[in-house]
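> dropping the sequence and predicted coords here.
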Amino acid sequence: MPAAKSLSLPTPADTTLDCAVAVAIFDLDNTLIAGDSDHSWGEFLVERQLVDADHYRRANDQFYEDYKRGELDIHAYQRFVLQQVAQFSAEQQQALLADFMTHKIAPLHLPKAQALLEHHRAAGDFLLIITATNRFITAPIAEALQVDQLIATEPEIVAGQYTGEIIDPPCYQAGKVTRWRSFMTETKRQGETCYFYSDSINDLPLLTEVDHPVAVDPCPQLNAAAEARGWPIISLR
């Protein structure tokens, strides 16, 4: 795979960015952070000895390989994750998330990703994370990154308890397009310029919909697709 270009942030005079305020959309995992938060959550549970280590690690790794191939059963995977979350009390959930943020997510910080966010923020753009990972895991990450909005796969919650299921449509592959279109309509942003930064072939449906698709440290499949379409390829690593 050809090396990605180093990130070169446009200056205010650079015409590669539209002058009007835009919606800057970002995938989260392996785009704004240097790893996969979903998979890292599974590793975290194993390290804290909160699950059957061998079984959980094997299943977690297999789901991740399925995702990278673009073949993930998103409902089965989120059931695997959220049924475990449901075993913890609300107090335990919050304590685990704080521990997870400190020991698993903080080390994945990317200064260049932060600079890209700051660039769009300074331009007055609306910052949106759109991710297949569920809101339980990603809400504190989005808060730490100080984006304006998070669109994530939504866990089903009944009477204050996680059921282990998700609310359709999941924010995955074509589901991201559905969720993005709903957001643009509900916030009356139709017609606004949209940038979308992603590393994953799973995001090809949304990348082909926006005005400015950008491949970020792309997987081999997305790298090939980006090259074929003449899309920018950058690195935030």
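Here it is on my side, so go on.

> CA only for contacts and neighbour counts going forward, please
Fine.

> relative to residue 192, how far out is the residue nearest in space to the middle of the chain?
Here the mean C-alpha position of the chain is nearest to the C-alpha of residue 28 (CA atoms, centre = their mean), at a distance of 2.7 Å. Note on residue 28: its distance to residue 192, by CA to CA, to the nearest Å, is 22 Å.

> and residue 158, by the same measure?
Separation of residue 158 from residue 192 (CA to CA): 36 Å.

> again, but for residue 49
Distance check for residue 49 against residue 192: by CA to CA, it reads 47 Å.

> who has more neighbours out of these two?
residue 192 (14 against 10; other CA atoms under 10 Å).

> tell me which stretches of this structure form strands.
5-6, 23-26, 126-134, 149-158, 161-167, 194-198, 212-216, 233-235 (DSSP state E).

> wait, which of these is closest to residue 227?
Nearest to residue 227, of all those, is strand 233-235, at 8.0 Å by CA to CA.

> from the chain's centre, how far out does that closest one sit?
Put simply, strand 233-235 sits 17 Å off its chain's centre (CA atoms, centre = their mean, to the nearest Å).

> what does stretch 131-148 give?
Its chain's C-alpha centre lies 8 Å from the corresponding centre of stretch 131-148 when counted by CA atoms, centre = their mean.

> contact partners of it?
Contact partners of stretch 131-148, identified using CA atoms under 8 Å, 6 or more residues apart in numbering, comprise 27-29, 37-38, 41, 78, 97, 101, 105, 114, 126-129, 149-155, 170-172, 176.

> same question for stretch 166-177.
Applying CA under 8 Å, 6+ apart, the external contacts of stretch 166-177 come out as 74-75, 78-79, 130-133, 151-156, 178-179, 202-206, 209.

> try stretch 106-125
For stretch 106-125, the external contacting residues (CA under 8 Å, 6+ apart) are 7, 9, 21-24, 31-35, 126-127, 145, 236-237.

> which among the contacts of stretch 166-177 end up buried?
A residue is treated as buried here by neighbour count (16 or more other CA atoms under 10 Å); on that basis the buried members of the contacts of stretch 166-177 are 74-75, 78-79, 130-133, 151-155, 179, 202-204, 206.

> for residue 206, which residues are in contact?
The contact partners of residue 206, taken as CA under 8 Å, 6+ apart, are 173-174, 176-177, 196.

> filter these down to the buried ones and hand me the ChimeraX line.
With 16+ other CA under 10 Å as the criterion, this ChimeraX line picks the buried residues out of those:
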select :173,174,176,177,196
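
> against that first model, consider the following:
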Amino acid sequence: MSLAIFDLDNTLLNGDSDHAWGEFLCDKGLVDAEQYRRANDYFYQQYKAGTLDIYEFLEFALKPLSEHEPERLEELHREFMETKVAPMMLDKAATLLQKHRAQGDFLLIITATNRFVTAPIATALGVDATLATDPEQIDGRYTGKIAGTPCFQSGKVERLQTWLEQTGHSMENSYFYSDSINDKPLMELVDNPIAVDPDALLEQTAKERGWPIISLR
């Protein structure tokens, strides 16, 4: 059984679920729309440039989770899945997942986006496991802080290595699909790095390294 690892945003999805959640909060009037949208766009541009301060971003992104009861958040997420996530689903991504499933591979999503946003998406995609940035919870409520290492850049490698030790999975003949230069540390770790609709920096790196480039759009 080989390990097939997938980034989520702009890889398996035609869009960014983290940014889309911020847009959803603005649309619902749950945050100061003008101020929140400006900050959300600012962080997203930093992410795309590979210059994001993940701790500064998470302080911003996780705060709204601390302002609502868990039941209300679940209700909001169901609406978010219908209005924002469903239109981002890609037929070619589903086909790729099925190809690896048919080969007997273990399907793992590894994403910087927090687990509250991504866990239901990963369930909808039918993968075997997910590594994501974990928001801290105390007594069932989100605190607005993070728990453990953010699943971002070299943190993805750290989180994956911990997971490998805990589960006994092997990296032999492993795959990793991503669109982002932020994932270069993990792409260098696997046997089969594949750039998916890559950003300009990753596209350049993939061409220099001879990594395959594919499109799921």
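Received, thanks. These numbers were taken from a predicted model, which means no experiment stands behind them.

> tm score of chain vs chain?
The TM-score (TM-score structural alignment, normalised by the length of the second structure) is 0.98; 217 aligned residues with a CA RMSD of 0.8 Å.

> quick check: the two most widely separated of the contacts of stretch 106-125 of the first structure?
When those are compared pair by pair using CA to CA, the farthest-apart members prove to be 21 and 35, with a separation of 29.5 Å.

> residue in the first structure matching residue 144 of the second structure?
Structural alignment (TM-score structural alignment) places residue 144 of the second structure against residue 164 in the first structure.

> the first structure: helices as residue ranges?
When assigned using DSSP state H, the helices of the first structure occupy the ranges 37-47, 53-68, 74-85, 90-100, 111-122, 135-145, 174-186, 204-207, 220-229.

> redo these as CSV? Include distance to residue 214 of the first structure.
What follows is the helices of the first structure, written out as CSV (distance: least, CA to CA, whole Å):
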stretch, distance to residue 214 of the first structure
helix 37-47, 21
helix 53-68, 18
helix 74-85, 24
helix 90-100, 29
helix 111-122, 12
helix 135-145, 19
helix 174-186, 16
helix 204-207, 8
helix 220-229, 8
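
> residue 109 of the first structure -> the second structure?
Taking TM-score structural alignment, residue 109 of the first structure has residue 89 as its aligned residue in the second structure.

> how much space between residue 90 of the second structure and residue 12 of the second structure?
7 Å.

> what do those two both touch?
residue 216.

> between these two, which is the more surrounded one?
A count of neighbours by other CA under 10 Å puts residue 12 above the other of residue 90 of the second structure and residue 12, at 28 against 16.

> quick one, what contacts the counterpart of the more buried one in the first structure?
When the two structures are superposed using TM-score structural alignment, residue 12 of the second structure falls opposite residue 32 in the first structure. Contacts here follow CA under 8 Å, 6+ apart; on that basis residue 32 of the first structure touches 26, 109-110, 113-114, 236.

> show me how to select, in ChimeraX, the buried members of these.
Buried residues within those, by 16+ other CA under 10 Å, are selected in ChimeraX with:
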select :26,109,110,113,236
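
> surely residue 64 of the first structure touches residue 39?
Yes - counting by CA atoms under 8 Å, residue 64 of the first structure does reach residue 39; the two are 6.6 Å apart.

> counterpart of residue 66 of the second structure over in the first structure?
With TM-score structural alignment as the criterion, residue 66 of the second structure matches residue 86.

> one more: residue 52 of the second structure?
For residue 52 of the second structure, the aligned position in the first structure is residue 72, judged by TM-score structural alignment.

> and residue 179 of the second structure, by the same measure?
In the first structure, the position corresponding to residue 179 of the second structure is occupied by residue 199, as judged by TM-score structural alignment.

> which one is its match nearest to, not counting chain neighbours?
Among residues not flanking residue 199 of the first structure along the chain, residue 218 sits closest, at 4.1 Å (CA to CA, 6 or more residues apart in numbering).

> quick one: the one you found from residue 237 of the first structure, how far?
Distance, residue 218 of the first structure to residue 237 of the first structure, using CA to CA: 11 Å.

> of these two, give the one with the bigger neighbour count.
residue 218 (25 against 18).

> is it true that the more buried one touches residue 203?
No - if you go by CA under 8 Å, residue 218 of the first structure and residue 203 don't touch, sitting 10.7 Å apart.

> run a quick neighbour tally on residue 57 of the first structure.
Count around residue 57 of the first structure with other CA under 10 Å applied: 18.

> to which residue of the second structure is it aligned?
So residue 57 of the first structure corresponds to residue 37, using TM-score structural alignment.

> spit out the contact partners of its match.
Residue 37 of the second structure is in contact with 22-23, 26, counting by CA under 8 Å, 6+ apart.

> could you redo the last one with a cut-off of 7 Å?
With contacts defined as CA atoms under 7 Å, 6 or more residues apart in numbering, the neighbours of residue 37 of the second structure are 23, 26.

> now the one 3 residues further on
Contacts here follow CA under 7 Å, 6+ apart; on that basis residue 40 of the second structure touches 19, 22.

> and it, how far from residue 62 of the second structure?
12 Å.

> how about residue 9 of the second structure?
Taken as CA to CA, the spacing of residue 9 of the second structure relative to residue 62 of the second structure amounts to 18 Å.

> distance of residue 60 of the first structure from residue 34 of the first structure?
Remark: distance between residue 60 of the first structure and residue 34 of the first structure (CA to CA) = 18 Å.

> tell me how many other residues surround residue 17 of the second structure.
24.

> does it touch residue 8 like I think?
No - with contact defined as CA atoms under 7 Å, residue 17 of the second structure does not reach residue 8; the gap is 8.3 Å.
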